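Engineer: I'll drop the sequence and a predicted model, then ask my questions.
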Amino acid sequence: SGYMIQALGITSVLLGHSERRQYYNVTDETCNKQLHVAFKHNLIPILCVGETLEEREAGQTDVVVMRQMRMALDGVTTQQREQLVIAYEPIWAIGTGKVCDAAEANRTIAVIRREIGLAHTRILYGGSMKPDNVAELMKQPDIDGGLVGGASLDVDSFMQLVAAAVPVTA
């Protein structure tokens, strides 16, 4: 529960992650309910949105991501939106060996930024970020940081990723 998370001293929660959507039937409506609970307990929600390979190949990336955003943010105030962090995770690029080009990731994140209507909302990229692509991703004007998954499981890989990102963001 939100109360238990807060009592443990946790300050942020990850909502709508692609694996939760895939394996636990988390929906946009579920994300909306979870967002409201997070805000009620003064937690910073990190809302994940992204498209599958089929949706991407059908040219539906923007439609899918905007639907996820609109449904999840229903009833969320402007003040709450300012506290929100969004993570764009192209599902098709996670653990598949397929790479989302940095410019393409930036374009989609720019669409998300326009949809939310707040220039200062932090938007992260989370699609197989690795030491060899992090610098190019962090150079993009609309990408504020990374939501690192698998690359964080190996200490050496994660340290290389951080080392590659620091000169770009410093």
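Structural biologist: Good, I have the coordinates.
Engineer: from here on, contacts and neighbour counts on C-alpha atoms
Structural biologist: Fine.
Engineer: grab the nearest non-local neighbour of Q34.
Structural biologist: L15 (7.2 Å; C-alpha to C-alpha, 6 or more residues apart in numbering).
Engineer: which residues touch that neighbour?
Structural biologist: 31, 34-35, 45-48 (C-alpha atoms under 8 Å, 6 or more residues apart in numbering).
Engineer: again, only using 7 Å
Structural biologist: Going by C-alpha atoms under 7 Å, 6 or more residues apart in numbering, L15 touches 31, 45-48.
Engineer: repeat that for G146.
Structural biologist: 124-126.
Engineer: number of nearby residues for the spatially closest residue to C100 that is not a sequence neighbour?
Structural biologist: Spatially, and ignoring its direct neighbours in sequence, C100 is nearest to A93 (6.2 Å; C-alpha to C-alpha, 6+ apart). Per other C-alpha atoms under 10 Å, the neighbour tally for A93 reads 19.
Engineer: check Y23 too.
Structural biologist: Y23, neighbours per other C-alpha under 10 Å, totals 8.
Engineer: which SS class is it?
Structural biologist: helix (DSSP: H, G, I helix; E, B strand; the rest coil).
Engineer: how about I112?
Structural biologist: helix.
Engineer: could you count how many residues lie near it?
Structural biologist: Neighbour number of I112 under other C-alpha under 10 Å is 23.
Engineer: quick one: it from M4, how far?
Structural biologist: 31 Å (C-alpha to C-alpha, to the nearest Å).
Engineer: same question for G126.
Structural biologist: For G126, the distance to M4 - C-alpha to C-alpha - is 27 Å.
Engineer: higher neighbour count, those two?
Structural biologist: The residue with more neighbours, out of G126 and M4, is G126; 25 against 10, by other C-alpha under 10 Å.
Engineer: show me the contacts for the closest residue to Q60 other than its chain neighbours.
Structural biologist: Closest residue in space to Q60, ignoring its immediate chain neighbours: E51 at 7.9 Å, by C-alpha to C-alpha, 6+ apart. Contacts for E51 (C-alpha under 7 Å, 6+ apart) come out as 61, 64-65, 90-91.
Engineer: putting a second one here so we can go through both:
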Amino acid sequence: MRKIILAGNWKMHKTQAETLEFVAQFKPAIDDAPDDRGIVLCVPFTDLAILSKNLHGSAIQLGAQNVHWEETGAYTGEISAAMLNEVGVRYVVVGHSERRQYFGETNETVNFRLRAAQKAGLTPILCVGETKQQRDANETEAVIFQQLKEGLVGVDQSQLVIAYEPIWAIGTGDTCASDEANRVIGLIRGKLTNADVTIQYGGSVNPGNVDEIMAQPEIDGALVGGASLKPDSFARIVCFQ
């Protein structure tokens, strides 16, 4: 059965002090959130340990923003799945467009990271999506299908979340129309071997559009960027109607 998962991706935001302030406000704001939806905070590495302690006993689960495919080694600036496990991480974002654009991620390295995460018992959130140029050239389906074909080799789809994030909608305020997001997510689901994979939408999700987005039958949640940085804003998203 498909599970609803609302995940906040803080990207490179919030010190530890700011994280504690967020949690103190966010926890009581989601007291009335239905039990049928998962809530995940994907935070910078420096916030993981302190957040893990402060989430203990709550319904909120901890997520990281990246993971390396090797268990140990000379990989300066990277972090292993075992290191994430040690501080209570349960989810990890893999293949975000910003990692692909700025740090040279490829479908192959994304696949390595997905498999490493799963081997360690983590649930990866695989990000796929097209640029504005690719969409304008009617290449949306081809680009995403290639990302899935190369990214999902050897990946256990029963331990996976996928986020459709049209790159042109991330952080721009230009949200993909909900029916179009639903259409593309339906196409993604058609390429999977497991129909129960949770597929989120990501790209300028906010309190004003989340109800319409989540009303779409193919959409199982959201990967939220900027709107997840404010406790009241993200609480409203988590408690969508």
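Structural biologist: Arrived safely. Note that the coordinates shown come from a computational prediction; the quantities given were computed from them, not determined experimentally.
Engineer: re earlier: which one (most neighbours) among the contacts of E51 of the first structure?
Structural biologist: Neighbour tally across the contacts of E51 of the first structure (other C-alpha under 10 Å): the maximum, 25 neighbours, falls on P90.
Engineer: can you show me the strands along the second structure?
Structural biologist: 4-9, 37-42, 60-64, 91-94, 123-128, 161-164, 198-202, 221-224 (DSSP state E).
Engineer: tell me which of the ones you listed sits nearest to K27 of the second structure.
Structural biologist: Of all these, strand 60-64 sits nearest to K27 of the second structure, with 8.5 Å by C-alpha to C-alpha.
Engineer: could you give the residue range in the first structure aligned to the closest one?
Structural biologist: Using TM-score structural alignment, strand 60-64 of the second structure lines up with nothing in the first structure.
Engineer: and if you look at stretch 178-194 of the second structure?
Structural biologist: Going by TM-score structural alignment, stretch 178-194 of the second structure sits over residues 102-118 in the first structure.
Engineer: show me the contact partners of that stretch.
Structural biologist: With C-alpha under 7 Å, 6+ apart, stretch 102-118 of the first structure has contacts from 62, 88, 119, 136-137, 140, 142-143.
Engineer: before we move on, the earlier item: what separates the equivalent of the residue nearest to Q60 of the first structure over in the second structure from C176 of the second structure, distance-wise?
Structural biologist: Taking TM-score structural alignment, E51 of the first structure has E130 as its aligned residue in the second structure. To C176 of the second structure, E130 of the second structure is 12 Å away according to C-alpha to C-alpha.
Engineer: can you check K149 of the second structure too?
Structural biologist: For K149 of the second structure, the distance to C176 of the second structure - C-alpha to C-alpha - is 23 Å.
Engineer: between these two, who's got more neighbours?
Structural biologist: For K149 of the second structure versus C176, neighbours defined as other C-alpha under 10 Å are more numerous around C176 (21 against 14).
Engineer: that one against I167, yeah?
Structural biologist: No - counting by C-alpha atoms under 7 Å, C176 of the second structure does not reach I167; the two are 10.0 Å apart.
Engineer: ok, P90 of the first structure touching G50?
Structural biologist: Yes - between P90 of the first structure and G50 there is a contact at 4.7 Å, judged by C-alpha under 7 Å.
Engineer: all helices of the second structure, in order?
Structural biologist: Secondary structure of the second structure by DSSP state H: the helices cover 16-29, 45-55, 81-86, 97-103, 107-119, 132-136, 140-151, 178-190, 210-214, 231-238.
Engineer: okay, the last one sits on what stretch of the first structure?
Structural biologist: The aligned range for helix 231-238 of the second structure in the first structure is 155-162, by TM-score structural alignment.
Engineer: run the chain-centre distance for the matching stretch.
Structural biologist: Averaging C-alpha positions (C-alpha atoms, centre = their mean, to the nearest Å) puts stretch 155-162 of the first structure 20 Å from its chain's average.
Engineer: now it on the second structure. Mean distance?
Structural biologist: Compared with the second structure after the fit, stretch 155-162 of the first structure shows a mean deviation of 2.6 Å (mean C-alpha distance after the TM-score superposition for the first structure).
Engineer: may I see the buried residues of that stretch?
Structural biologist: 158, 161-162 (16 or more other C-alpha atoms under 10 Å).
Engineer: out of the strands of the second structure, which gets nearest to A24 of the second structure?
Structural biologist: Of all those, strand 60-64 comes closest under C-alpha to C-alpha, at 12.6 Å.
Engineer: so which residues make contact with that closest one?
Structural biologist: Residues outside strand 60-64 of the second structure that contact it (C-alpha under 7 Å, 6+ apart): 39-45, 52, 88-93.
Engineer: any chance of those residues in CSV, plus neighbour count and distance to Q157 of the second structure?
Structural biologist: Formatted as CSV, the contacts of strand 60-64 of the second structure follow (neighbours: other C-alpha atoms under 10 Å; distance: C-alpha to C-alpha, whole Å):
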residue, neighbour count, distance to Q157 of the second structure
I39, 22, 20
V40, 23, 19
L41, 26, 22
C42, 27, 21
V43, 24, 24
P44, 19, 26
F45, 14, 26
S52, 16, 26
G88, 19, 22
V89, 25, 19
R90, 19, 16
Y91, 27, 14
V92, 28, 15
V93, 26, 15
